[in-house]
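> return atomic coordinates for the entry below.
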Amino acid sequence: MPTIPTLLRGLCCATMLASAAASAQFKPAAAAGLQPAQLAIVVNDDEANSVEIGEYYRQARNIPARNVVHVRIPGKPHKLDAEQFRQLKEQIDGQLGADIQAVLMVWTAPYAVECNSITAAYTMGFDAALCQKPCGPGKPSAYYNTASARPQAEFGMRLSMLLPTESVEQAKALIGRGQVSGFSTPAASAYYLVTSEQARNSRAPFFPRAMVLPQKKLTIKNLHADSLEDAKDIMVYQTGMARVAKLDTLQFLPGALADHLTSVGGDLLGDAQMSSLRWLEAGATASYGTVSEPCNYWQKFPNSTVLLQHYLRGASAIEAYWRSVAWPGQGVFIGEPLAAPYRGAAR
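Just a heads-up that it's a prediction; the model follows:
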C-alpha cells in the first residue's frame, strides 16, 4: 500500500471529522434498529448457491417474501462496468418498496464496479471521478457517524452488503452466527493491533483506548503485534496487514466484526493480498475491504472508535460498519447484516 504525502495534511482536516466521535465515545444514545422487514434480499437466479442461501436467509430472519428481488448475473464476473451496473441497479430498485432501508446481495461476485465497490456504487451511486484518481480523496458519506435508523428516508441511501456464496455450508454457518448474536451479550474483547507494516497503521490514532466496559462485558485491548494468537473471546479484531497470520488459532464470538487495513482486501476472489473472505471463514460475522488501491487514507476504512461505539449502542453490523467509513467508495461490506449482539444490552 503506497503511503501518501498528503496524508498528514489530510489528517489535520480529517481528524476534525473523527475527533468528535473519538471524544464522545460510548456516551448513551438510542439504539439503532434495522428490522428484517426493512431489508431486501437480492438473489442471482443464475447462481444456484445464491438461490439456496437467499431462501435460507429469508426464512432464518423471517424476512417477508415480498422483499426478495430476483436478478440474473451470468458468469459470476468479479467486476461490472458502469453500464452493466446501471442496468442491474435499475432491476433491483424497480422491485423495492419505499420501506426498504437496506439491501443484501446474496453472492460473492460481482463485488466491484470499475474501481468502486458494488456496495458503495449501489448505496451512494457510482463515482466515475474516483476512477480517474483512486488514490485521492473519496466522496464523503452522508451516513458517516449518524444515528439514523432510516437512511433511505433521511439520506436517500439504501445500505448494502454482500453475503458470500462460495460455500453453502459456510454461508449457513455465518447466518447462524448472526442469529445467535442477538440472544445474549457475552463476555468479550475488542482487539486493536498496531503492526510493523507502518503504512497500514494510518487509523491507529482512532483506536479506542484500553479499558473495561462492565455494562457491555467488553474489554478493549491495544497491542503492538503483527498478529493475534489463541484468543477465544473476539468481538472485534482490527489490524493493518497485507496478510493476517494465525487466524486458525482464534475463536470469534457470534456477531464479531473483523477487518484489515490494506490495499485490496476487498478483491474477494483475488490473491494479491489476503481477501476479506478469510475473516468470515475464520468465524467473524462481518468484514470490510477495498476493491482497488485506496492509498492509506484512514477515511477509506472503518474508523475503529466510530464502529465500536455504534455497535455497542445496538446498531446492526451493516449499520455500524456503514456509519464507520467516511469515504466508502472503494470499500465492500460483507457478512450477515442483521447481527446485533448489543441491541438488547442497549435498551
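
> CA atoms for contacts and neighbours, from now on please.
Noted.

> may I have the secondary structure class of residue 289?
strand (DSSP: H, G, I helix; E, B strand; the rest coil).

> what sits against it?
Each residue near residue 289 by Cα atoms under 8 Å, 6 or more residues apart in numbering is listed here: 259-262, 264-267, 275-276, 301, 331-333.

> ok, residue 122 next?
Counting by Cα under 8 Å, 6+ apart, residue 122 has contacts 89, 158, 160.

> what distance do you get for the residue nearest to the first one when sequence neighbours are not counted to residue 322?
Counting by Cα to Cα, 6 or more residues apart in numbering, residue 89 lies nearest to residue 122, which is 6.9 Å off, once chain neighbours are set aside. Here the distance between residue 122 and residue 322 works out to 13 Å (Cα to Cα, to the nearest Å).

> same deal with residue 53?
23 Å.

> ok, which stretches of this structure are strands?
39-44, 68-71, 79-80, 102-106, 112-113, 116-117, 159-162, 188-194, 211-213, 218-224, 234-239, 252-260, 286-290, 331-335 (DSSP state E).

> check which helices and strands the second one is in contact with.
Meaning strand 68-71. strand 39-44, helix 82-93 (3 or more Cα pairs under 8 Å, 6 or more residues apart in numbering; DSSP states H and E).

> now with 7 Å?
strand 39-44 (3 or more Cα pairs under 7 Å, 6 or more residues apart in numbering; DSSP states H and E).

> which residues in the stretch 201-347 of the chain form helices?
277-282, 304-312, 317-323, 343-346 (DSSP state H, counting those that start in this stretch).

> any chance of these in CSV, plus distance to residue 144 and mean neighbour count?
Putting the helices of the stretch 201-347 of the chain into CSV (distance: least, Cα to Cα, whole Å; neighbours: other Cα atoms under 10 Å) gives the following:
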stretch, distance to residue 144, mean neighbour count
helix 277-282, 24, 21
helix 304-312, 9, 25
helix 317-323, 4, 28
helix 343-346, 20, 18
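
> for comparison, sequence B:
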Amino acid sequence: MMSAREGLKRIRQLSIFLALILFSTAFSVQVQAQTRISLPKTGFTPEDIAVIINDDDPLSRQIGNYYQQARHIPEDNIIRLRFSSERSVMTPQEFQQLKTTIDRLTPDHVQAYAIAWTSPYRVGCMSLTSALAFGFDEKYCSTECAPTAPSPYFNAPSQYPATDYKLRPAMMLAGTSFEQVKALIDRGIASDHSFPKGQAYLLSTSDKARNNRAMSYAQTAKGLAGIFSLQILETNFISDQKDILFYFTGIIRVPMLETLSFLPGALADHLTSFGGMLTDSPQMSSLRWLEAGATASYGTVVEPCSYPQKFPSPAVAMFHYASGATAIEAYWKSVAWPGQGTFIGEPLAKPFAPLLREISPGRYELTIFSPRAGRLRIEKSLSAAGPFKLHSRQQSIRRGKNLIHFRFNEKSDGYLKLQWY
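Prediction:
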C-alpha cells in the first residue's frame, strides 16, 4: 500500500506533468498562430550564415561546434578545413587553396561567414575577412598610403550581398580561449530583440593622427537624435560607465577598459593602424574590446594611413543596427574601403530586430525599432498566397522604439502580412 508521503509525491509529479503538457500545448498553439503572421526580414538568420572551422585546431572545433549549437546553424552550413594555424599571416597561394574548397562547400543560399578561429587573421596585404568576401585582390590593398577599391556593400540596403554583389561578408569569432569566445557568443544571443537603452560614446581625442572621425560626430548626433542617446566627449578615454552600447574613438591604446560595462550587442572600436593584428599587435589589439565586453569590433591589419574610409562610420553602423540588421551587416556596411580591416565578434547579434509576441489570446504586441519615421501596414488574406487586403488602418511609426498592438483571429483573418516603410 502506498504511504501518504508517496501519494503526495505522485500527485505533485502528476501536477508537474499536466502543467508541462498544458504549457507545451499553449506554446504550440502560439507558435502556430505566429507562423501565420509574417514580418519583413531586417537581417541575417542562422540559415544565412556558414561557419568555417579548422579541424586541425582543437579550439576552432570547440568554438565552431558551440556556435552551431547555440545559434542553430544548419549542418549543411558547416565548412570544415584542415590547415596549419601557427602563423598569423597566410600567403595568397595558401589562401587560394582554402578558398577553392570553401567556395565548393558553401551552399548557394549562404550570405555570410562566421570564422571559428583567431589566427591567421591576414592574407598577404588583406585581412582574412575581406579576402573571404572579395577574394584575394591587391586592389583592396595599399602599400603606399593610397586609397583602395571600394566595397559595393557600403551603406547598401541589400540583405542578400552574395546574391546582389557576389560577396559574402565575414566576421571572426575571435578570442584567446574558449571561455572568452563562449561569453562573446552568449552576449550576442542575449542581445537579440533586447532593445537596449544604452549610451553611444563618440570620443574626440588629443591624438590628431587618429582623431579624423571626430569631424563627422556633430552630423552623426544630429542624424540620430531621438534614436540613440549619444554623447560627444573631448577626452582620451571614459571610465566607470555601465551603460555602453557604442564606443568609437581614435587612439593607439584605450585606457580603463576594465572599469567599463558594455551592454549585450555593443559595438566598439578604436581608429589606429594595427588594431586588427589580433594576436601580435604593437598597438592595442581589437580583441581587447571583446574581452572588455563588447560584442563586435574592427581593426586594420596593415598600415591604413588614417583614411577614415578604411574604418567604420559610426553614423552608418548605428543606422543599420537600429534598422534591425545584425552586427556583421551593420559593421560591414559602415566601412567604405574594408580590404585592410578585419571584423571580429558575434555575427548574428541583432538587438534591434523586431519582436512579435502574443500578450493575451488573440492579442499581439509588435515591437519595432526604427531609425526613421514611417507607416505600418497590416494586410490579411485567407490564403498564404494572397491576395492580401488591408486588415486595419495604417499606423504611424516614430523614430526609435514603437509598440504596436493588434488583434488576430486565425479562423477569420487567416494570414497577416506586416510591412513598414
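
> any idea what the TM-score is?
The TM-score (TM-score structural alignment, normalised by the length of structure 1) is 0.88; 316 aligned residues with a Cα RMSD of 1.6 Å.

> picking up where we left off before, distance to residue 204 of structure 1 added to the strands of structure 1, as JSON lines?
Listed next are the strands of structure 1 as JSON lines, based on distance: least, Cα to Cα, whole Å:
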{"stretch": "strand 39-44", "distance to residue 204 of structure 1": "33"}
{"stretch": "strand 68-71", "distance to residue 204 of structure 1": "39"}
{"stretch": "strand 79-80", "distance to residue 204 of structure 1": "31"}
{"stretch": "strand 102-106", "distance to residue 204 of structure 1": "30"}
{"stretch": "strand 112-113", "distance to residue 204 of structure 1": "27"}
{"stretch": "strand 116-117", "distance to residue 204 of structure 1": "24"}
{"stretch": "strand 159-162", "distance to residue 204 of structure 1": "25"}
{"stretch": "strand 188-194", "distance to residue 204 of structure 1": "7"}
{"stretch": "strand 211-213", "distance to residue 204 of structure 1": "16"}
{"stretch": "strand 218-224", "distance to residue 204 of structure 1": "10"}
{"stretch": "strand 234-239", "distance to residue 204 of structure 1": "9"}
{"stretch": "strand 252-260", "distance to residue 204 of structure 1": "12"}
{"stretch": "strand 286-290", "distance to residue 204 of structure 1": "17"}
{"stretch": "strand 331-335", "distance to residue 204 of structure 1": "18"}
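
> closest one to residue 174 of structure 1 among the ones you listed?
Nearest to residue 174 of structure 1, of all these, is strand 331-335, at 7.4 Å by Cα to Cα.

> got the angle between the closest one and strand 286-290?
160 degrees (axes from the mean of the first three to the mean of the last three Cα atoms, to 10 degrees).

> corresponding residues in structure 2 for strand 331-335 of structure 1?
The aligned range for strand 331-335 of structure 1 in structure 2 is 341-345, by TM-score structural alignment.

> what of stretch 236-246 of structure 1?
Taking TM-score structural alignment, stretch 236-246 of structure 1 hits residues 246-256 over in structure 2.

> can you give me the end-to-end distance of stretch 139-150 of structure 1?
So stretch 139-150 of structure 1: terminal residues 21 Å apart, Cα to Cα.

> residues in structure 2 matched by it, start to end?
The aligned range for stretch 139-150 of structure 1 is 149-160, by TM-score structural alignment.

> list the buried residues in the matching stretch.
Within stretch 149-160 of structure 2, the residues that count as buried by 16 or more other Cα atoms under 10 Å are 150, 151, 153, 154, 155, 156, 158, 159, 160.

> closest one of those residues to residue 367 of structure 2?
residue 159 (20.6 Å).

> now that closest one: how far from residue 71 of structure 2?
For residue 159 of structure 2 relative to residue 71 of structure 2 (Cα to Cα), the value is 19 Å.

> also residue 215 of structure 2?
On the measure of Cα to Cα, residue 215 of structure 2 and residue 71 of structure 2 end up 38 Å apart.

> just want to know which of these two has more residues nearby.
More neighbours surround residue 71 than the other of residue 215 of structure 2 and residue 71, with 17 against 10 (other Cα atoms under 10 Å).

> wait, isn't that one in contact with residue 46?
Yes: using Cα atoms under 7 Å, residue 71 of structure 2 is in contact with residue 46, at 6.4 Å.
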